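Undergrad: sequence? don't have it. structure:
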């Protein structure tokens, strides 16, 4: 069977699915910004942007852009009722004070211990850009990472040890790639979901680090007895 990798939008939808209602969430630059397109209007999630926005809405419609109302990617956005914008020093005080429930970040590498590298490859011609990533990785209560599973050279971005400069240590909770959803646990990496057509053993070979299939098999068992799993892997009765 041909492996059809998840698109970036499909990955973003999986992240959005796992964000609980009422969460205060920062969406990082790049791929994570797509998550906002998949958040249900019926399930309130308050979006934060590190340049000083809380209650951020969707991108502004053409012609309605306000140059003073942009996100951290410099994209003109809207402000939802009850939202506010403020000095970025206050914004970083929110981040560093632990007031964000979740941040979604891109990454160059994530280690089996949940260490994150996402600001510099170390290449001589690369321009390092840490932005607010260190603050978010250290300050948010949960860190979700979106990235492609392999580099253009076919090397795994999930590694035993980081080879790129560190953003933060032991901070990542869940990794969403175009091949799998992987939980970072105290006992190692547990695969929760695999793209259709890819065998678990092949995923392990491509990843190059130990992976547990228990999380995925547990979800299948729960489905079989009328139970469902929450994002933390617990079972709850379907109602």
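TA: Structure received. Bear in mind the structure is a predicted one, so any value in this text is a computation, not a measurement.
Undergrad: rest of the way, CA atoms for contacts and neighbours
TA: Noted.
Undergrad: which non-adjacent residue is nearest residue 76?
TA: Spatial nearest neighbour of residue 76, chain neighbours left out: residue 70 (4.2 Å); criterion: CA to CA, 6 or more residues apart in numbering.
Undergrad: doesn't residue 77 make contact with that neighbour?
TA: Yes: counting by CA atoms under 8 Å, residue 70 does reach residue 77; the two are 5.3 Å apart.
Undergrad: Tell me which stretches of this protein form helices.
TA: Taking DSSP state H as the criterion, the chain carries its helices at 8-17, 88-96, 133-139, 200-207, 214-224.
Undergrad: These: which one's closest to residue 49?
TA: helix 88-96 (7.8 Å; CA to CA).
Undergrad: ok, and for the closest one, which residues are buried?
TA: 91-92, 94-96 (16 or more other CA atoms under 10 Å).
Undergrad: With distance to residue 30 as added columns, please give those residues in TSV.
TA: Output for the buried residues of helix 88-96, formatted as TSV (distance: CA to CA, whole Å):
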residue	distance to residue 30
91	20
92	20
94	22
95	19
96	22
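Undergrad: here's the one I want to compare it with:
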């Protein structure tokens, strides 16, 4: 089975087993388990990226109306999304690059960014051709204004400060701050207690 892995969908595989964290998928799953990469899968059990997943004990499945009511009604504590661009003030662009041949993919992103009190964006630090995805101002169509609280990239963890500004609180092992700053198109500040991420 072929499916596209997006960085946010990897969260379900990384959760600590001793913590109860209930995952919601916008296609109507509450209590989503890790992705299934080998063996028998149920073609009806997929996450929002169409990857096969399992269900945890007590999971429930709903239609889109109920699922979106959870998102829009403030019943989700943290949203994790991918991104094309994040600005220095926490603006997010993640549904279209605005190009003439781009295929827009709004999905539930606009509902998710306004429905949860905290939004984390997980993405690669630069595009496939090396352009910064962390920018001073987004040039792509916006999903939400001032909605991002934290950015996770393959190089760093960056907190969006209240009122704007980007604080690097974690760096990937072996990646110096100067490299992350050079690959960003918005000013970054290094936190006094910056963690090394293994």
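TA: Sure thing, it's come through. A quick note: this is a predicted structure, and the numbers were derived from the prediction, not measured.
Undergrad: and the buried residues of helix 88-96 of the first structure, which two are the farthest apart?
TA: 91 and 96 (8.8 Å).
Undergrad: is it true that residue 137 of the first structure touches residue 166?
TA: No: using CA under 8 Å as the test, residue 137 of the first structure is too far from residue 166 to be in contact (10.9 Å).
Undergrad: Compare the two and say which is more crowded by neighbours.
TA: residue 137 (26 against 17; other CA atoms under 10 Å).
Undergrad: re the thing from before, need the winner for burial among the helices of the first structure.
TA: Among the helices of the first structure, judged by mean count of other CA atoms under 10 Å, the one packed with the most neighbours on average is helix 133-139 (a mean of 23).
Undergrad: how big's the offset between that helix and the second structure?
TA: On superposition with the second structure, the mean distance recorded for helix 133-139 of the first structure (mean CA distance after the TM-score superposition for the first structure) is 0.9 Å.
Undergrad: for residue 59 of the first structure, what are its contacts?
TA: Neighbour list for residue 59 of the first structure: 75-78 [criterion: CA atoms under 8 Å, 6 or more residues apart in numbering].
Undergrad: swap in residue 99 of the first structure?
TA: With CA under 8 Å, 6+ apart, residue 99 of the first structure has these contacts: 24, 139-141.
Undergrad: if we go to the second structure, which of these are intact?
TA: For the contacts of residue 99 of the first structure, the subset whose aligned partners also touch in the second structure (both residues aligned by TM-score structural alignment, their matches' CA atoms under 8 Å) is 139-140.
Undergrad: Adding distance to residue 66 of the first structure, write the contacts of residue 99 of the first structure out as a markdown table.
TA: Below are those laid out as a markdown table (distance: CA to CA, whole Å):
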| residue | distance to residue 66 of the first structure |
| --- | --- |
| 24 | 24 |
| 139 | 30 |
| 140 | 29 |
| 141 | 31 |
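Undergrad: and which of the buried residues of helix 88-96 of the first structure is nearest to residue 191 of the first structure?
TA: Nearest to residue 191 of the first structure among these, counting by CA to CA, is residue 95 at 29.0 Å.
Undergrad: can you tell me which residue in the second structure aligns to the closest one?
TA: In the second structure, the residue matched to residue 95 of the first structure (TM-score structural alignment) is residue 71.
Undergrad: Not counting sequence-adjacent ones, nearest residue to its match?
TA: Closest residue in space to residue 71 of the second structure, ignoring its immediate chain neighbours: residue 115 at 5.2 Å, by CA to CA, 6+ apart.
Undergrad: Residue 83 of the second structure touches residue 122, doesn't it?
TA: Yes: counting by CA under 8 Å, residue 122 is a contact partner of residue 83 of the second structure at 6.8 Å.
Undergrad: Spatially nearest residue to residue 103 of the second structure (excluding sequence neighbours)?
TA: Nearest non-adjacent residue to residue 103 of the second structure, counting by CA to CA, 6+ apart: residue 96, 6.9 Å away.
Undergrad: The one you found pairs with which position in the first structure?
TA: Checking with TM-score structural alignment, residue 96 of the second structure has residue 120 as its match.
Undergrad: what's the distance between the residue most central in space within the second structure and residue 112 of the second structure?
TA: Nearest to the geometric centre of the second structure sits residue 81, at 2.5 Å (CA atoms, centre = their mean). Residue 81 of the second structure sits at a distance of 9 Å from residue 112 of the second structure (criterion: CA to CA, to the nearest Å).
Undergrad: Wait, residue 188 of the second structure touches residue 161, no?
TA: No: if you go by CA under 8 Å, residue 188 of the second structure and residue 161 don't touch, sitting 10.8 Å apart.
Undergrad: So the two - more neighbours on which side?
TA: residue 188 (21 against 15).
Undergrad: wait, what's in contact with the nearest residue to that one once chain neighbours are set aside?
TA: Leaving aside its sequence neighbours, residue 188 of the second structure sits nearest to residue 166 (CA to CA, 6+ apart; 5.2 Å). By CA under 8 Å, 6+ apart, the contact list for residue 166 of the second structure reads 88-89, 158-160, 187-189.
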